[in-house]
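Predicted structure and sequence below. I'll ask about it afterward.
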Amino acid sequence: MIIYPAIDLRGGRCVRLTQGDFNNQTTYEVDPTMMAEAFASAGAEWLHVIDLDGAADNGDNLRSVASIIGLTNLRVQLGGGIRTIEQIESLRALGAQRIIVGTMPIEEPDMFKEAIRRFAHFLAVAIDVRDDRVSIHGWQSESTWLIDDYVRHLEGLGVRTIIITDIGRDGMLKGPNLSLYLRMKRLTPMDIIASGGISTKQDVVSLRTLGVQGAIIGKALYEGHLALKAVL
């Protein structure tokens, strides 16, 4: 299982939201590139980067992203407001190893089918759920999809990797929704990356036992609840 330390960018700074609420933000006084370098020094090979301004349709943090990619040896999976083929192409050219889309599959299904046809090997779909219903637009809007149906739908389209976040657990440091990930592992052969609530070494062990392919850890690392070296 791959551990993905997380960097969420807003206004060029490292932040963490609680339960996806843009009004409930913690800002960390650390340069994003320096944070990425610290994760690399701890032994990380991958980095999960989300452009929250892009996700909320409020600008982007491409300068910070370019710096992280250019100054570290980390493989970066990047998401946040990526809703066109052109964006996918330009971010790949920038050096992102995996591109995350969330809203595109729901609001632009034809474009997404083209994206999967061309980029399936480095595309991941973010599935952000609140009470089993899928949210979009940076968790600000609720779609009509229920997660089980949506996962089957994506599998049928040829998606290879999904990133599942339980919004209610995100930033709460109360553990991941293990029952959700167990259900999804039984439902689909797609690679699953878990996100939301991971705060202890035991959380990571539990996810490994379930057989998920990756785990994203954010707030627990920033606030000293978990040492990255201990779970790599």
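Sure thing, it's come through.

When you work out contacts or count neighbours from here on, use the C-alpha atoms and nothing else.
Fine.

Can you show me the helices along this protein?
32-42, 52-55, 62-71, 85-94, 104-107, 109-119, 147-157, 178-187, 201-210, 219-222, 228-231 (DSSP state H).

could the ones you listed be laid out in JSON lines, adding distance to residue 135 and mean neighbour count?
JSON lines is the format used below for the helices of the chain (distance: least, Cα to Cα, whole Å; neighbours: other Cα atoms under 10 Å):
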{"stretch": "helix 32-42", "distance to residue 135": "27", "mean neighbour count": "18"}
{"stretch": "helix 52-55", "distance to residue 135": "12", "mean neighbour count": "22"}
{"stretch": "helix 62-71", "distance to residue 135": "24", "mean neighbour count": "16"}
{"stretch": "helix 85-94", "distance to residue 135": "21", "mean neighbour count": "14"}
{"stretch": "helix 104-107", "distance to residue 135": "10", "mean neighbour count": "18"}
{"stretch": "helix 109-119", "distance to residue 135": "16", "mean neighbour count": "16"}
{"stretch": "helix 147-157", "distance to residue 135": "10", "mean neighbour count": "15"}
{"stretch": "helix 178-187", "distance to residue 135": "16", "mean neighbour count": "14"}
{"stretch": "helix 201-210", "distance to residue 135": "23", "mean neighbour count": "16"}
{"stretch": "helix 219-222", "distance to residue 135": "21", "mean neighbour count": "20"}
{"stretch": "helix 228-231", "distance to residue 135": "29", "mean neighbour count": "14"}
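
for comparison:
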Amino acid sequence: MIIIPAVDIKHGKCVQLVQGEPGTEQIELDNPAEVAKQWELKGAKRLHIVDLDGALGSGENIGIVHDIIENTTVPIQMGGGIRTKENVKNLLDAGIQTVIIGTMAIKNPDIIKELSDEYGSERICVSLDSKDNKVVTHGWTESTDKTPLEYAQIFEDKGAGSILFTNVDVEGLLGGINIEPVKELLENISIPIIYSGGITSLDDLKTLSDLGTDYVVIGSALYKGLIEFEDALEYQSD
């Protein structure tokens, strides 16, 4: 299992929101590029960047993303507001290792096959954000009629290289994880699952590791000191 620190960017700062709601910032740090570099220095093998302004349609932080790419050497996965094939191409050309596509994939699943064929499936990740066991889109503001598993099966067939599963029901609340949804995905999907949402303790990491989770993204628990990254590395494999 690979432990991935989250660097969520809003209005030019590294932030942590409660369940993605604007105005609920619990953490605000200047210079996201420096924050990203510090995670790398602590031993992160991968970084998770989200452009929250892009996801919410309120702007973008591409200049800061370029600063992070230039300031770090580990692979970066990035999502938030990636709504066109041109967005995907520009990010991959800039040095992003894996693009995370949410709303665009839900609206047009065939785009995932096109992108996977063009750039390689390992560079294309589909984001499935779940609320009340239904996938939500547009920065978690609109609900669909399908479950995460139903969509995961569709996108596995379309050639996605991985699935980022975020459980919005527990995300940002620091109350621990709900294992059933991710367990269902791991038991039924063969491509890697990246889990995000509610990780609060080392026990949560042990649970996810025991389930066979491939990657986990941690945000608030790291920034609030509930989990020390050095301790989390106990559950990181090579």
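Looks like it came in fine. Fair warning: this is a prediction, and the values are worked out from it, not measured in the lab.

Give me the TM-score for this pair.
The TM-score (TM-score structural alignment, normalised by the length of the first structure) is 0.96; 232 aligned residues with a Cα RMSD of 1.2 Å.

Adding distance to residue 21 of the first structure as columns, could you present the helices of the first structure in a markdown table?
Output for the helices of the first structure, formatted as a markdown table (distance: least, Cα to Cα, whole Å):
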| stretch | distance to residue 21 of the first structure |
| --- | --- |
| helix 32-42 | 21 |
| helix 52-55 | 11 |
| helix 62-71 | 22 |
| helix 85-94 | 25 |
| helix 104-107 | 21 |
| helix 109-119 | 27 |
| helix 147-157 | 21 |
| helix 178-187 | 21 |
| helix 201-210 | 23 |
| helix 219-222 | 14 |
| helix 228-231 | 25 |
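
of those helices, which approaches residue 129 of the first structure most closely?
Closest of those to residue 129 of the first structure is helix 147-157, at 7.2 Å (criterion: Cα to Cα).

how big is the offset of the closest one relative to the second structure?
Once fitted to the second structure, helix 147-157 of the first structure is off its aligned match by 1.5 Å on average (mean Cα distance after the TM-score superposition for the first structure).

Show me what that helix is packed against.
If you count contacts as 3 or more Cα pairs under 8 Å, 6 or more residues apart in numbering; DSSP states H and E, helix 147-157 of the first structure packs onto helix 178-187.

what's the mean distance for the helix it packs on versus the second structure?
Averaged out, helix 178-187 of the first structure is 1.1 Å away (mean Cα distance after the TM-score superposition for the first structure).

what separates stretch 201-219 of the first structure from the chain centre, distance-wise?
14 Å (Cα atoms, centre = their mean, to the nearest Å).

Looking at the alignment, what corresponds to residue 144 of the first structure in the second structure?
Here residue 144 of the first structure is matched to residue 145 in the second structure, going by TM-score structural alignment.

Name the nearest residue to that match, ignoring sequence neighbours.
Nearest residue to residue 145 of the second structure, sequence neighbours excluded (Cα to Cα, 6 or more residues apart in numbering): residue 134, at 6.3 Å.

That neighbour touches residue 151, doesn't it?
No: look at residue 134 of the second structure against residue 151 with Cα atoms under 8 Å: they stay out of range, at 9.7 Å.
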